[in-house]
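Asks: Provided below are the primary sequence and the corresponding predicted coordinates.
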Amino acid sequence: MPPTAEALVDLGAVRTNIEVLRDRARNADVMGVVKADGYGHGMVPVARAMVAAGAAWLGTALVEEALQLRRAGIRTPTLAWIIPPGTPLGEAVASDIDLGVSTRWGLDEIAAAARAAGRPARVHLKADTGLSRGGVTPGEWSDVVEAAARAEAAGLLRVTGVFSHFARADEPGHPSIAAQLTAFHDALALAEKAGLRPEVRHMANSAATLTLPDAHFDLVRPGIAGYGLTPIPDLAGTGLRPACMDQFVVDIGDDEARAGEPAVLFGAGDGGEPTAQDWAEALDTISYEIVCRVGQRVPRRYVGGDGEWPDPR
């Protein structure tokens, strides 16, 4: 039986968005963020499309998400940045998944996992520069970078990255942006003083990738922009294109509809259909939530890749 509903995901749009973001990033590489099942679009097919379009890195929130990419055969450098206490890390270390460090105890747990695995772990140290949502605080930063340098000298880990995250980059000109950039430069200086030489420094989210070249460093980390949605609704000329329930009732007034006619909830807007941003404004939320709330029971169908891809689930 055919599905009663489907989410049509345009992988061609995803590739276009990564190409646009690569152009915006100029000399920096692009990390394609595929957390939350690829923002509700399907993590594995989206990750493949992003890599095909030139994404040099992939990013996930959780270790298990990164491991799913490895099990799917995707070997692109991948960062998982949320490591709760007690997370099993052996397979991640063995799979060369880069791990985010936001605390001293987190660093110690990763070092212990590396010792048990018999190979160094790859880590990115996260500096809290003002968001206050994860990251090593300024008062603890010196201790963590010095401990990381000792662990690196002991062969337990390799500090491959140093990163942070903006709080209000979607409000261009907000004074917190400059303050956070200054704090990040200070954090980088202390890391260098401790003897660390990371491969990549990264701070730019979608908004900063689109509007703040000074924040690009070695790598940009756009999330929602990879799916064609902008975190700054009034920002024009981005070149991004949206890549996108089960059952409910709609009052269509005096309009006519026949059984079997398609009903589009949101899309690119080219045909007059609502966009995810339209829904977000109507519901007093953000477009991120709209695309992420299309649940797993709605099968995905992928177009715009090398032929059509079935839903991998």
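Replies: Thanks, I have the structure now.
Asks: from here on, contacts and neighbour counts on C-alpha atoms
Replies: Fine.
Asks: distance across stretch 186-200, terminal residue to terminal residue?
Replies: With Cα to Cα, to the nearest Å as the measure, stretch 186-200 spans 16 Å from end to end.
Asks: from the middle of its chain, how far away would it be?
Replies: Stretch 186-200 sits 23 Å away from the centroid of its parent chain (Cα atoms, centre = their mean, to the nearest Å).
Asks: buried ones in that stretch, by neighbour count?
Replies: Under the neighbour-count criterion of 16 or more other Cα atoms under 10 Å, stretch 186-200 has 187, 188, 190, 191, 194, 195, 196, 197, 198, 200 buried.
Asks: same check on stretch 249-268?
Replies: Within stretch 249-268, judged by 16+ other Cα under 10 Å, the buried ones are 266, 267, 268.
Asks: related to what we said a few turns ago, from the buried residues of stretch 186-200, which two are the most distant?
Replies: 194 and 200 (16.4 Å; Cα to Cα).
Asks: closest to residue 210 among the buried residues of stretch 249-268?
Replies: Of all the buried residues of stretch 249-268, residue 210 sits closest to residue 268, with 19.2 Å by Cα to Cα.
Asks: what does the lengthiest helix in the chain contact?
Replies: Counting residues, the longest helix found in the chain (DSSP state H) is helix 175-193. Under the contact criterion Cα atoms under 8 Å, 6 or more residues apart in numbering, helix 175-193 has outside partners 127, 129-130, 138, 141-142, 145-146, 162, 164, 166-169, 197, 215.
Asks: next one: that helix to chain centre, how far?
Replies: So, by Cα atoms, centre = their mean, the centroid of helix 175-193 is 22 Å from its chain's centroid.
Asks: please compare the first structure with the one that follows:
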Amino acid sequence: MNAPATRPRTSRSTTGGHEPTLEIDLAAVAANTRRFVRQARGEVMAVVKADGFGHGLHAMVRTALASGATWLGTTSITEALAVRATGVDAPVLSWLNPVDADVTTACRHRVDLAVPSENHLAAVVEAAAWSGYRARVHLQLDTGMARDGAAPDEWADLMTTARRAEIAGHITVVGVMGHLARADEPGHPANTTGLRVMLSGVGTAEQAGLRPSTRHLAATAATLTEPETHLDLVRIGAGLVGIDPSESTRLRSALRFTAPVVQVRRVPAETGIGYGHTHVTDRATNLALLPVGYADGLRRDASEGAWVLVAGRRCPVAGVISMDQVVVDLGDDPVQPGTEAVVFGPGDDGEPTVYDWAHWAGTIPHEIVTGIGHRIRRSIR
């Protein structure tokens, strides 16, 4: 039996109608991309992992490339193949894969691969030798995070092995890459150390006979605050959608999240609200119910302190955020069901921003924008 047809979740409408809607402003993405293109000393890679930071993969790819980005970055090969499926010819890099990843398919679709260890390199070489493809690789150095990348004391051996594989015709070493642990703290000594480790690693690669053309270390924060880390390429993900982890630069937010009021009720003082009655009214008031909750990306741990904008007024969340719904306190001025509540947006009209929600939840804006659930209607404008 065929499943019933459903309306696509992404449309070109600019209004949310009577359902929760995430409006995606591609003009903001374009403006942010152009800013980084102007500021970078080298090329710009648009990092479109996690469905373009929750903004839609295809739209982000198209907009970033049209605005001056020349590379695209993802974590997994699966994400990289989704990028290739958009029909773009730009270089695409995938940098987080297990040793048994489908290297052959990646090579067939011209996906560059990060190589963080001897085991990964051996797997890439084996797949290349078997398939006849020559893999394009970026050798990945741990520059101070103890996370992804080869440890500095393993680096020289990896360079030697990579050079042998290149001579044998199995790989081409396109780049050397690293990542900074504290780039959101401009001027932190760890950033200077990370750059020094990176440049030393490039030197070791060259001593082994490798000639990587693309050295890349800086992501959004370092691109904005540490120009000496730019090297040949910068990787911009959060910055494309208006997030600066260093909070040193005002970028244009690309999201506006709205939800309709579905019910309004008048309650007396001493009314307990929601699970556990964590909030009890201290006066008679009007309550509005919104049909969104933590399944849609509203963090439950933001319940204390969060507010939304209804009819131009700040209305605090009352009680804990539930899976599918949240109650807000309207005070003495009720509104009609169907009235739009702005959960977050750029902040231009006094609404909360993703930075506000991150603060209330004790997290970072990245988690807020990538956490918006798939049942929320997307509207591209």
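Replies: Right, received. Where do you want to start? Every value quoted in this text rests on a predicted model; they were computed, and no experiment measured them.
Asks: what does the TM-score come to for these two?
Replies: The TM-score (TM-score structural alignment, normalised by the length of the first structure) is 0.92; 299 aligned residues with a Cα RMSD of 1.4 Å.
Asks: circling back: against the second structure, what's the mean shift for the longest helix of the first structure, could you check?
Replies: Compared with the second structure after fitting, helix 175-193 of the first structure deviates on average by 0.7 Å (mean Cα distance after the TM-score superposition for the first structure).
Asks: counterpart of the next helix or strand after that helix in the second structure, which residues?
Replies: With elements assigned by DSSP states H and E, the helix or strand that comes after helix 175-193 of the first structure is strand 200-202. Under TM-score structural alignment, the counterpart of strand 200-202 of the first structure in the second structure spans residues 214-216.
Asks: among the contacts of helix 175-193 of the first structure, which ones are in strands?
Replies: residue 162 (DSSP state E).
Asks: buried ones among the contacts of helix 175-193 of the first structure?
Replies: If you count burial by 16+ other Cα under 10 Å, the buried members of the contacts of helix 175-193 of the first structure come out as 127, 129-130, 138, 141-142, 145-146, 162, 164, 166-169, 197, 215.
Asks: and which of the residues you listed is nearest to residue 231 of the first structure?
Replies: residue 169 (9.0 Å).
Asks: right, and that closest one touches residue 208 too?
Replies: Yes. Counting by Cα atoms under 8 Å, residue 169 of the first structure touches residue 208, with 5.7 Å between them.
Asks: need the residue closest to the centroid of the first structure.
Replies: residue 33 (2.4 Å; Cα atoms, centre = their mean).
Asks: give the aligned equivalent of it in the second structure.
Replies: So, by TM-score structural alignment, residue 33 of the first structure is matched to residue 47.
Asks: over to residue 277 of the first structure?
Replies: In the second structure, residue 277 of the first structure lands on residue 355 (TM-score structural alignment).
Asks: ok, and the closest non-adjacent residue to that match?
Replies: Nearest non-adjacent residue to residue 355 of the second structure, counting by Cα to Cα, 6 or more residues apart in numbering: residue 365, 5.4 Å away.
Asks: got the contact list for that neighbour?
Replies: With Cα under 8 Å, 6+ apart, residue 365 of the second structure has these contacts: 243, 354, 355, 357, 358.
Asks: let's go with 10 Å and repeat that
Replies: For residue 365 of the second structure, the contacting residues are 238, 242-245, 353-359, 371, by Cα atoms under 10 Å, 6 or more residues apart in numbering.
Asks: now those: which count as buried?
Replies: 238, 242, 243, 244, 245, 353, 354, 355, 356, 357, 358, 371.
Asks: show me what the second one aligns to in the first structure.
Replies: For residue 242 of the second structure, the aligned position in the first structure is residue 228, judged by TM-score structural alignment.
Asks: you'd agree its match is up against residue 241?
Replies: Yes. Using Cα atoms under 10 Å, residue 228 of the first structure is in contact with residue 241, at 4.2 Å.
Asks: shared neighbours of those two, which are they?
Replies: 13, 14, 15, 16, 17, 20, 268.
Asks: okay, those residues in a markdown table with distance to residue 121 of the first structure and secondary structure next?
Replies: Listed next are those as a markdown table, based on distance: Cα to Cα, whole Å; DSSP: H, G, I helix; E, B strand; the rest coil:
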| residue | distance to residue 121 of the first structure | secondary structure |
| --- | --- | --- |
| 13 | 35 | helix |
| 14 | 31 | helix |
| 15 | 31 | helix |
| 16 | 33 | helix |
| 17 | 32 | helix |
| 20 | 32 | helix |
| 268 | 41 | coil |
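Asks: need the contact list for the counterpart of residue 20 of the first structure in the second structure.
Replies: Alignment note (TM-score structural alignment): residue 20 of the first structure maps to residue 35 of the second structure. Residue 35 of the second structure makes contact with 29, 67, 68, 224, 239, 240, 251, according to Cα under 10 Å, 6+ apart.
Asks: does the first one touch residue 380 like I think?
Replies: No. The pair residue 29 of the second structure and residue 380 fails to qualify as a contact (Cα under 10 Å) at a distance of 11.5 Å.
Asks: of the two, which one has the most company?
Replies: Neighbours per residue (other Cα atoms under 10 Å) separate residue 29 of the second structure from residue 380, with residue 29 holding more: 26 against 18.
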